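Asks: Sequence plus predicted model, see below.
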Amino acid sequence: MAEPKRKGWKTREFIESRWNITRDNIQPVTATGFLKIWTKYDQDANRYLEREEISRFLRDFINSEASSLAQAAEHGRSVTSANKARTISESDLRELTQIFMEEFDQDRDGKISIRELTQILPVEECFRVVLDHEMDAASGLDYVKIWQKYDVDGSGHLEMEELKLFLHDLITKNHPERQMDPKKLTELAKIVMTLYDTNGDGRLGLSEVVRLLPSRENSVQLVLDKARQLQRLTQSDINKILERYDQDHNGTLDGEELENLLVDLLDAMQGDKSYSTHDLKELKRAVLKGCDMDGDGKICKKELAVILLAVVQSGLSALYGGIGDPVRSAVMNKKPAQKK
């Protein structure tokens, strides 16, 4: 059975079917260019694009890219693209805006955050290239270890100077001989802060830092999406999650392993909303109280199944019920692969 499609696929398929505009034939923009685009359309500077601002962006984006495809075809580069390229009509614009908002406006407040825009506009940021290619893939899972290293004052946030240390180490990790120009590092930190500081307070919280780390495929999100779509959670799904986060391969999750799992769980359930180190500690406390059946401070495969089934059935709030009925009684007798 095919894996569930990821968020944004309807928008991308609609754009491709109407105008043959794909991420492969869009000219990428730099991080600086992206910020200029964002500033142009975020006219009220509230760090979100409302529906009308989104419509203006989508109209200009489609018209510009369709024109580029047509020009390319005139020079013999893409005849097929030119045949399909055309400016967007008002009816198409309304339909595209509606699809986009339905996919990305999770809390239905009529606005989209800055990161959501990168789902259809490829951003060739220097920092994203660094994060994707310069850092070891496995280290992208060490959320808590990375956080603790750079949150040197224990404030629960990365200030600008801490962020620069974080970025410097990412860039030079596999190339210790590389020298970082302080001015370029400061500029890079400002760009990262602008793109990922969701509440505009000039510092990055745990959720914001996690989202800029490399290898950011949320395994918990994939399993939860699949379980909801198929109305079941299989033993294979549970095994994959355990293998993904069990870095010492002892068959259980504890310490940083458990915290890394819970970070991804928070990220999957919170959507674009931020969460803090306090939220992580509270969730860990609740999970160990409600789901650690033998009280050993670790989560085994059976206990992991309880956690995942509870979330699939009742959401994140199910994990805050304590050791009694709210969490365990609803799922203890439910086999993972059994259909609802």
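Replies: Noted; the coordinates are in hand.

Asks: CA atoms for contacts and neighbours, from now on please.
Replies: OK.

Asks: where along the stretch 51-200 of the chain do the helices fall?
Replies: 51-74, 79-84, 90-104, 114-117, 126-133, 143-150, 160-172, 182-196 (DSSP state H, counting those that start in this stretch).

Asks: Which one, of those helices, ends up nearest to Val287?
Replies: With respect to Val287, and counting by Cα to Cα, the nearest of the helices of the stretch 51-200 of the chain is helix 143-150 at 17.1 Å.

Asks: Can you say which of the helices of the stretch 51-200 of the chain is nearest to Asp325?
Replies: Among those, helix 143-150 sits nearest to Asp325 (Cα to Cα), with 30.4 Å.

Asks: got a list of contacts for the closest one?
Replies: With Cα atoms under 8 Å, 6 or more residues apart in numbering as the contact definition, helix 143-150 has outside contacts at 154, 158, 162-163, 165-166, 206, 209-210, 256, 259-260, 263.

Asks: Now, of the residues you listed, which are buried?
Replies: For the contacts of helix 143-150, a neighbour count by 16 or more other Cα atoms under 10 Å gives the buried set as Leu158, Glu162, Leu163, Phe166, Leu206, Val209, Val210, Glu256, Glu259, Asn260, Val263.

Asks: of all these, which comes closest to Trp9?
Replies: Among these, and counting by Cα to Cα, the member closest to Trp9 is Val210, at 23.1 Å.

Asks: got a list of what the closest one touches?
Replies: Tyr143.

Asks: what's the distance between it and Asn218?
Replies: Distance of Val210 to Asn218, given as Cα to Cα, to the nearest Å: 11 Å.

Asks: likewise Ser17?
Replies: According to Cα to Cα, Ser17 stands 28 Å off from Asn218.

Asks: More neighbours: those two, which one.
Replies: Asn218 (16 against 11; other Cα atoms under 10 Å).

Asks: Tell me how far the more buried one lies from Thr252.
Replies: The value you get for Asn218 to Thr252, if Cα to Cα is used, is 19 Å.

Asks: Over to Leu131?
Replies: Distance, Leu131 to Thr252, using Cα to Cα: 29 Å.

Asks: before we move on, what about Glu102?
Replies: Glu102 is 38 Å from Thr252, by Cα to Cα.

Asks: neighbour count winner among those two?
Replies: When Glu102 and Thr252 are compared for neighbours, Thr252 comes out ahead with 21 against 16, by other Cα under 10 Å.

Asks: let's bring in a second one:
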Amino acid sequence: MASIKINLNGQNSFLSKLKDGNSAHLEKLSAAQFMQVWEHYDEDGNGYIEGSELDGFLKEYITTVDADGAVKSTFTDKELQDLREKFMEAYDDNKDGKIEIRELAQLLPMEENFLLLFRFDNPLESSVEFMKIWKTYDTDHSGYIEADELKNFLRDILKGASKSQEVTEDMLIEYTDTMLNVFDTNKDGKLQLSEMTKLLPVKENFLTRQVFKGSSGVGKEDIEKVFALYDRDNSGTIENEELHGFLKDLLSLAKKDYDSKDLKEFHDAIMKGCDSNKDGKISKKELTMILMALAEQTGGQ
């Protein structure tokens, strides 16, 4: 069986360059150092460490971070596969078979304040909350979260973390620059809607559930659940940020990358076809029409 030679002491690995000189362990990484690690292992820049990138990271991680003198210097293909499976079971939170940046942040030693920006113990319940936050920080109503607005957002996150140490203005600037490097995938110096969703995750897009793929599976109970999810103020209609949150989730099923202009155009198209009483809101009856149309459209996919 084939075997793979790896460096026992990790002296030639990228991670070994970041080790504490007085110990065998990684030092706490700054925001800039973490970004260097991410860019090194995400070789194709697609936002994930996967495939051969993941194998390379695993071999260097096990010999650099976990090295205790008992680590083997060679692995058979089977042993590497077992190692990968155990590692991913422990760290691949969303079980997609690859490491995303939030997961990497949880397994590497990092500065406490910067790590807090990746920790959301309670993800947003729905995109309604997301759109409220978006409206709060898009203070110039440009349809983007620009650098200064992102800095204010990060400042408020850290301010709300009771155990965080004092964050200086220089640190905030560094954190903002790093977050833009990570999440600004089109490199225009600001975050559009789809980019911000990766920084501020929602627990689940309910509309991706299998029940909405095929009109025969959509029942009254399903429609009631969706309506309750978006009608947060129990007014009997889906409106304002509730409507924007619902449409954002709907739009994300069709487009991976989208901005506020896309959302506005999508809003106009949906409301033109489904807002039968032209009140600018979505009633339960109108929602039923939309969900049935969604199920029919995706039923064959």
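Replies: That came through fine. What you see is a predicted model; the values in this text were computed from it and never measured.

Asks: Quick one: map Lys196 of structure 2 onto structure 1.
Replies: To be clear, residue 196 of structure 2 is Met; Lys isn't right here. Using TM-score structural alignment, the equivalent of Met196 of structure 2 in structure 1 is Val209.

Asks: ditto for Asp177 of structure 2
Replies: That one, Asp177 of structure 2, aligns with Lys190 by TM-score structural alignment.

Asks: Next: Lys278 of structure 2.
Replies: So, by TM-score structural alignment, Lys278 of structure 2 is matched to Gly295.

Asks: tally of neighbours for that match?
Replies: For Gly295 of structure 1, the tally of surrounding residues (other Cα under 10 Å) stands at 11.

Asks: Surely it is in a strand?
Replies: No - using DSSP: H, G, I helix; E, B strand; the rest coil, the assignment for Gly295 of structure 1 is coil, not a strand.

Asks: Just give the number of residues close to the closest residue to Leu29 of structure 2 other than its chain neighbours.
Replies: Spatial nearest neighbour of Leu29 of structure 2, excluding adjacent residues (Cα to Cα, 6 or more residues apart in numbering): Met110 at 4.4 Å. Other residues near Met110 of structure 2 come to 19 when the count uses other Cα under 10 Å.

Asks: ranges for the strands of structure 2?
Replies: Taking DSSP state E as the criterion, structure 2 carries its strands at 3-5, 74-76, 145-146, 190-191.

Asks: will you turn the ones you listed into CSV that also has distance to Leu54 of structure 2?
Replies: Formatted as CSV, the strands of structure 2 follow (distance: least, Cα to Cα, whole Å):
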stretch, distance to Leu54 of structure 2
strand 3-5, 14
strand 74-76, 15
strand 145-146, 32
strand 190-191, 27
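
Asks: And these: which comes nearest Asp82 of structure 2?
Replies: Among these, if distance is taken as Cα to Cα, the winner is strand 74-76, at 9.8 Å.

Asks: returning to that earlier point: which ones are touching the match of Lys278 of structure 2?
Replies: Here Gly295 of structure 1 is in contact with Leu288 (Cα under 8 Å, 6+ apart).

Asks: What separation is there between the residue positioned nearest the centre of structure 1 and Arg128 of structure 1?
Replies: Centroid-nearest residue in structure 1, with Cα atoms, centre = their mean: Arg211, separated by 5.5 Å. Per Cα to Cα, Arg211 of structure 1 is found 11 Å from Arg128 of structure 1.

Asks: before we move on, what about Glu161 of structure 1?
Replies: 19 Å.

Asks: Burial check on Leu107 of structure 2, number of neighbours?
Replies: Burial measure for Leu107 of structure 2: 10 neighbouring residues, criterion other Cα under 10 Å.

Asks: Once you drop chain neighbours, what's closest to it?
Replies: Closest to Leu107 of structure 2 by Cα to Cα, 6+ apart is Tyr91, at 7.3 Å.

Asks: if I look at the one you found, how far off is Met35 of structure 2?
Replies: Applying Cα to Cα to Tyr91 of structure 2 and Met35 of structure 2 gives a distance of 19 Å.

Asks: how many neighbours does the closest residue to Val130 of structure 1 other than its chain neighbours have?
Replies: Nearest non-adjacent residue to Val130 of structure 1, counting by Cα to Cα, 6+ apart: Ile171, 6.1 Å away. Neighbourhood size, Ile171 of structure 1 [other Cα under 10 Å]: 21.

Asks: Isn't Ile171 of structure 1 up against Arg128?
Replies: No - the pair Ile171 of structure 1 and Arg128 fails to qualify as a contact (Cα atoms under 8 Å) at a distance of 10.6 Å.

Asks: How many neighbouring residues does the nearest residue to Glu208 of structure 1 once chain neighbours are set aside have?
Replies: Excluding the flanking residues, the one nearest Glu208 of structure 1 by Cα to Cα, 6+ apart is Tyr196, at 5.7 Å. Neighbour count of Tyr196 of structure 1, defined by other Cα under 10 Å: 22.

Asks: Can you name the residues that contact Tyr196 of structure 1?
Replies: Residues near Tyr196 of structure 1 by Cα under 8 Å, 6+ apart: Arg115, Leu204, Glu208, Val209, Arg211, Leu212.

Asks: farthest pair in the contacts of helix 143-150 of structure 1?
Replies: Among those, the pair separated by the greatest distance (Cα to Cα) is Leu165 and Glu259, at 23.1 Å.

Asks: could you measure the residue nearest to Val130 of structure 1 against Thr277 of structure 1, distance?
Replies: From Ile171 of structure 1 to Thr277 of structure 1 the distance is 25 Å (Cα to Cα).

Asks: go on, Asp225 of structure 1?
Replies: Distance from Asp225 of structure 1 to Thr277 of structure 1, by Cα to Cα: 25 Å.

Asks: try Thr87 of structure 1
Replies: Thr87 of structure 1 sits 47 Å away from Thr277 of structure 1, going by Cα to Cα.

Asks: neighbours around whatever residue of structure 1 lines up with Leu294 of structure 2, how many?
Replies: In structure 1, the residue matched to Leu294 of structure 2 (TM-score structural alignment) is Val311. Neighbour count of Val311 of structure 1, defined by other Cα under 10 Å: 18.

Asks: same check, this time on the one 4 residues further on
Replies: Residues near Gly315 of structure 1, counting by other Cα under 10 Å, number 12.
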